[in-house]
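Novice: Take this sequence and fold it.
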Amino acid sequence: MAKVAGDLKTPTDLASNATKSVADALNSVLADAFALYLKTKNFHWHVSGPHFRDYHELMDQQASEILAVTDDIAERVRKIGNTTLRSIGDIARRQTIADNDADFVTPQDMLAELRDDNLKLVQQIRAAREAAETAGDTATSSMADDWIDQAEKRAWFLFETGRGG
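Specialist: The predicted structure is shown next:
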């Protein structure tokens, strides 16, 4: 018979204390994913210059990819019997990726900042994957591998796009 996790009574074979640590790590990833999504859209909206079209489209594509993964992360938290982020304030309290509210950012600085932020997200996902592996949560660990690959690919594209520019 399946165990029931937390107050939500979600059926799972994972221990509730293990799912709590995984959920905490995933909520940190989720907060950073939302922060990175909004920063990527911000730069998409404000990029200018000779490579406008290429940068504008690259950032839009990457923002869409980041937003898509947020639902997977939040649903995983819920599947293991925990709650997830509830507001912009909740995101702000948890995020480690810094906002950029500057009136003007050069395209090269945008690319470099997004590259570094994607690599920071990779670190957060790796920590969540480690928590999942410790908890015996192979599903989260497997999903994290895909999220890492996506973020590394975004960082690589940003690096190559900004190379020598």
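Novice: From now on I want contacts and neighbour counts done on CA atoms only, so please keep to that.
Specialist: Noted.
Novice: Let me see the contact set for the most centrally placed residue in the chain.
Specialist: By C-alpha atoms, centre = their mean, the chain has its centre lying nearest to residue 33, at 2.8 Å. Listed by C-alpha atoms under 8 Å, 6 or more residues apart in numbering, the contact set of residue 33 reads 66, 67, 70, 121.
Novice: Repeat the analysis, applying 10 Å as the threshold.
Specialist: 27, 39, 63, 66-70, 73, 91, 95-97, 117-118, 121, 124-125 (C-alpha atoms under 10 Å, 6 or more residues apart in numbering).
Novice: And the residues you listed, which of them are buried?
Specialist: Buried by 16 or more other C-alpha atoms under 10 Å: 27, 39, 63, 66-67, 69-70, 73, 91, 95-97, 117-118, 121, 124-125, out of the contacts of residue 33.
Novice: let's see this one next to it:
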Amino acid sequence: MSQKVTQLLKQIQADSLVFYTKLHNLHWHIEGPMFKPIHEATEKIYDEFADVFDDAAERIIQLGDKPYVTLVDILKNAKIKEESATAFQPVQVLKIILDDFEYFMKLFKELSDVADDAKDKVSADYANGILAVLEKEIWMLKTQLK
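Specialist: Next comes the predicted model:
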């Protein structure tokens, strides 16, 4: 087991739960003419990040370590910040999501590289699968924000 791989997986686990919660806030409080498509898009993304949270935790266990199990630990270790505002305009929501997707892109690239170095093909494949999705989502968001 590579300690660095499990540390990165724990970082992903913590950040994905905070992002999941942030996405709910955006989902509930989007306002304006793009309400419906952004409301639906944020729901799709938070469903996907519920899986990221769970998959990271399960991979940590498979590697012989323990995932975070309390919100205290999650919040103490997450680098993604919560969002406390309760009203969002469409462009603002897209920029928030883009910023967090770009952060996750860096994190999953690091996991892919570290897992490759550790000859952990399963963790590398997991990271690469998420990277493919993030890369496409980032491209779409950047195009929409032009």
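Novice: hmm, back to that, how near is the counterpart of the residue nearest to the centre of the first structure in the second structure to residue 28 of the second structure?
Specialist: The equivalent of residue 33 of the first structure in the second structure is residue 16 (alignment by TM-score structural alignment). Residue 16 of the second structure is 18 Å from residue 28 of the second structure, where distance means C-alpha to C-alpha, to the nearest Å.
Novice: Likewise for residue 82 of the second structure?
Specialist: Counting by C-alpha to C-alpha, the gap from residue 82 of the second structure to residue 28 of the second structure is 15 Å.
Novice: And residue 57 of the second structure, by the same measure?
Specialist: Residue 57 of the second structure is 27 Å from residue 28 of the second structure, by C-alpha to C-alpha.
Novice: what helix or strand does residue 109 of the first structure sit in?
Specialist: helix 107-135 (DSSP states H and E).
Novice: corresponding residues in the second structure for that helix?
Specialist: Using TM-score structural alignment, helix 107-135 of the first structure pairs with 90-118 in the second structure.
Novice: returning to that earlier point: compare residue 57 and residue 28 of the second structure (neighbour count), which wins?
Specialist: The residue with more neighbours, out of residue 57 of the second structure and residue 28, is residue 57; 22 against 15, by other C-alpha atoms under 10 Å.
Novice: Tell me the counterpart of that one in the first structure.
Specialist: Residue 57 of the second structure maps onto residue 74 in the first structure, by TM-score structural alignment.
Novice: The first structure: strands as residue ranges?
Specialist: 3-5, 10-12 (DSSP state E).
Novice: how about the first one: buried residues?
Specialist: The neighbour-count check on strand 3-5 of the first structure (16+ other C-alpha under 10 Å) flags 4, 5 as buried.
Novice: Residue 61 of the first structure maps to what in the second structure?
Specialist: Match for residue 61 of the first structure (TM-score structural alignment): residue 44.
Novice: count of residues packed around its match?
Specialist: 13.
Novice: what about it, distance to residue 85 of the second structure?
Specialist: 21 Å.
Novice: what's the burial count for residue 70 of the second structure?
Specialist: 10.
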